[in-house]
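what shape does this take:
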Amino acid sequence: MAITHEIKVQRREDEGKGASRRLRHAGEVPAVVYGGDLKPVSIKLSHNDVWLASQHEWFYASILELSLNGEIQKVLLRDMQRHPFKQQIMHLDFQRVNENEAIRTAVPLHFINEDASPAGKAADVVITHELNEVTVTCLPGNLPEFIEVDLGSLALGDIVHLSQIKLPEGVEIPELALGADHDVAVVVAKHGRVEAEPAGDEDSAAAPAPKADE
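Model (predicted):
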């Protein structure tokens, strides 16, 4: 079952670049909530609260509960604009979700038991994670914060494909419905030893330099 996280917000009346600039100077983040049967609503959030939330994985892949004077709207984060060099969040977009309508969003992958696997114990095997998240579809109530990929039996030469990920009940990967070509690799265990570069032409290297004409 999906875990929800509550974030307090306030409605904002002033809009435009000047108003947004004033909000940021006051330590707040302008944002908008859209979707569903309701009109878009302009809101503002405490930058400190948003910044702390943004350090957690759940902020990007979980159902968020925006609390406006006690009224709760369930949303997904759809866009975040950051300052190009400051540690500052500039703007957020949230999309309302309907409990009875499927959503499509990216969910992080958590790889477990990698170190205990045959590949993980071998010194000359390199394990690469080709994907760190996967796009899923499900009802909001079934949205997982993350999906575990158990690598306990991973051995040299193994490839874990998208279709081999064990999904929670009610969760699907729409990419797999597009055909076998879309069943991409998620994890690859390959030999890490680099073959030595071939030596140069030994005959030419060993050949004596031509003597100057006497």
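
only C-alpha atoms from now on, for both contacts and neighbour counts.
OK.

can you pull out the helices in this structure?
Assigned by DSSP state H, the chain shows helices spanning 17-25, 47-54, 58-61, 118-121, 202-206.

including mean neighbour count and distance to Ala106, could the ones you listed go into a markdown table?
Listed next are these as a markdown table, based on neighbours: other Cα atoms under 10 Å; distance: least, Cα to Cα, whole Å:
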| stretch | mean neighbour count | distance to Ala106 |
| --- | --- | --- |
| helix 17-25 | 14 | 29 |
| helix 47-54 | 15 | 16 |
| helix 58-61 | 20 | 6 |
| helix 118-121 | 18 | 27 |
| helix 202-206 | 8 | 55 |
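
of all these, which lies closest to Val186?
Among the helices of the chain, the nearest to Val186 by Cα to Cα is helix 118-121 (15.2 Å).

my read: Val75 touches Phe94, true?
Yes: between Val75 and Phe94 there is a contact at 5.9 Å, judged by Cα atoms under 8 Å.

overlap in contacts, those two.
Shared contacts of Val75 and Phe94, defined by Cα atoms under 8 Å, 6 or more residues apart in numbering, comprise Val33.

hmm, back to that, turn the helices of the chain into TSV, columns for distance to Gly192.
Below are these laid out as TSV (distance: least, Cα to Cα, whole Å):
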stretch	distance to Gly192
helix 17-25	49
helix 47-54	35
helix 58-61	33
helix 118-121	11
helix 202-206	28
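
now the biggest strand by length in the chain: buried residues?
When the chain is parsed with DSSP state E, its longest strand is strand 71-82. For strand 71-82, the neighbour count (16 or more other Cα atoms under 10 Å) marks Gln73, Lys74, Val75, Leu76, Leu77 as buried.

run this one through as well so I can compare:
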Amino acid sequence: MKVVAFERTKQGTGASRRLRNAGKTTGIVYGGNVDPKMIELDHNTLWHALKKEVFHSSILDLELSGKTEKVLLRDVQHHPFKQLILHVDFQRIDVKKPIHVKVPLHFIGAESAPAVKLAANIISHIATELDISCLPEKLPKFIEVDLSELVAGASIHAKDIKLPADVELTVHVAQENPLISLAVQPMSTMLDEASNSPGKTEASAI
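This is a model prediction of the structure:
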């Protein structure tokens, strides 16, 4: 995906406010062997781009001053209550060096999972993205999590997910092995079973 930016010379609160009033968003590009650059972008174009999942997990082509750089979106600052983007950060990347980035998870096979079909469990998604490490050219747009074999009461952790070739979990994720998905019995079913249990019946009779 391509991002068009322009160099920003004026800084400060007043300058940023004037840019926002003109339909612009401030930003910065950093990393690599060159100095950080202050930039500005068209707000509406950026707003629509940020709605696309792929924009957050892809290598972007940033056009600035007639040159194109490979970058990753690293941070977005939103206004607390207005539909307004205040600032964005982009990081330059070296195509020969591994990067770490959070990639969205796409869950598949839930409707055929034994936990759902046989036990009427609900599958809860604890995480919706995963922090991975790979070379830029190997960066996946998303990672699929297959739930088709999930049984009642079982769970899926980060290390259980089949990753694409040449893609690894970042070190801290591998160490922590966080919970990703969990099959749980609905509360209404648990209450019904408790009310119909022998112990409950005998207690009521007494």
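
TM-score of the superposed pair?
TM-score of the superposed chains, computed with TM-score structural alignment, normalised by the length of the second structure, equals 0.87; 196 aligned residues with a Cα RMSD of 2.0 Å.

for Met38 of the second structure, which non-adjacent residue is spatially closest?
Excluding its sequence neighbours, the residue lying closest to Met38 of the second structure (Cα to Cα, 6 or more residues apart in numbering) is Ile28, at 4.6 Å.

what count of nearby residues applies to the residue mapped onto the one you found from the first structure?
By TM-score structural alignment, Ile28 of the second structure lines up with Val32 in the first structure. Residues near Val32 of the first structure, counting by other Cα atoms under 10 Å, number 16.

residue contacts, Val32 of the first structure?
With contact taken as Cα under 8 Å, 6+ apart, Val32 of the first structure is in contact with Pro40, Val41, Ser42, Ile43, Leu92, Asp93, Phe94.

picking that back up, tell me, the longest strand of the first structure lands on which residues of the second structure?
Going by TM-score structural alignment: strand 71-82 of the first structure matches residues 67-78.

got it, and stretch 143-154 of the first structure?
Against the second structure, stretch 143-154 of the first structure falls on residues 139-150 (TM-score structural alignment).

how long is the matching stretch end to end?
End-to-end distance for stretch 139-150 of the second structure, by Cα to Cα, to the nearest Å: 27 Å.

swap in stretch 131-148 of the first structure?
Using Cα to Cα, first and last residues of stretch 131-148 of the first structure are 13 Å apart.

who's in contact with the match of stretch 143-154 of the first structure?
With Cα under 8 Å, 6+ apart as the criterion, stretch 139-150 of the second structure contacts 54, 57-59, 103-115, 161-164, 167, 183.

so which of those residues sit within strands?
Short answer: the contacts of stretch 139-150 of the second structure in strands (DSSP E) are Val103, Pro104, Leu105, His106, Phe107, Ile108, Ala183.

would CSV of those residues with distance to Leu150 of the second structure be doable?
Converted to CSV, these look like this (distance: Cα to Cα, whole Å):
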residue, distance to Leu150 of the second structure
Val103, 22
Pro104, 20
Leu105, 16
His106, 15
Phe107, 12
Ile108, 11
Ala183, 7
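
give me the buried subset of the residues you listed.
Buried members of these, counted by 16+ other Cα under 10 Å: Val103, Pro104, Leu105, Ala183.

so who does whatever residue of the first structure lines up with the second one touch?
So that's Pro104 of the second structure. When the first structure is aligned by TM-score structural alignment, the residue opposite Pro104 of the second structure is Pro108. Each residue near Pro108 of the first structure by Cα under 8 Å, 6+ apart is listed here: Glu57, Ala61, Asn132, Glu133, Val134, Glu145, Phe146, Ile147.

contacting residues for the fifth one?
When the contact criterion is Cα under 8 Å, 6+ apart, the partners of Val134 of the first structure are Ala106, Val107, Pro108, Leu109, Ile173.

against Leu66 of the first structure, how distant is Ala119 of the first structure?
44 Å.

ignore the last one, Ala26 of the first structure
20 Å.

quick one: which of those two has more around it?
Neighbour count, other Cα under 10 Å: between Ala26 of the first structure and Leu66, Leu66 has more, with 24 against 11.

my read: the more buried one touches Ile72, true?
Yes: with contacts counted by Cα under 8 Å, Leu66 of the first structure reaches Ile72, the gap being 5.5 Å.

which residues are in contact with each of these two?
Common contact partners of Leu66 of the first structure and Ile72 (Cα under 8 Å, 6+ apart): none.

residues in contact with the aligned residue in the first structure for Leu46 of the second structure?
By TM-score structural alignment, Leu46 of the second structure lines up with Val50 in the first structure. Residues counted as contacts of Val50 of the first structure (Cα under 8 Å, 6+ apart) are Ile89.

so what's Leu50 of the second structure up against?
His56.

from the ones in strands among the contacts of stretch 139-150 of the second structure, which single one is nearest Leu135 of the second structure?
Set against Leu135 of the second structure, the nearest of those by Cα to Cα is Val103 (13.6 Å).

helix or strand for Asp192 of the second structure, which one?
Per DSSP states H and E, Asp192 of the second structure falls inside helix 187-195.

give me the contact list for that helix.
Lys200, Thr201.

pull out the buried positions in that helix.
Per 16+ other Cα under 10 Å, helix 187-195 of the second structure contains no buried residues.

ok, so of the contacts of Pro108 of the first structure, who is nearest Thr4 of the first structure?
Within the set of those, Glu145 lies nearest Thr4 of the first structure; the separation is 9.4 Å, counting by Cα to Cα.

give me the number of residues near the closest one?
Around Glu145 of the first structure there are 20 other residues, counting by other Cα under 10 Å.

same deal with the one 5 residues further on?
A count of neighbours around Asp150 of the first structure, defined by other Cα under 10 Å, yields 16.
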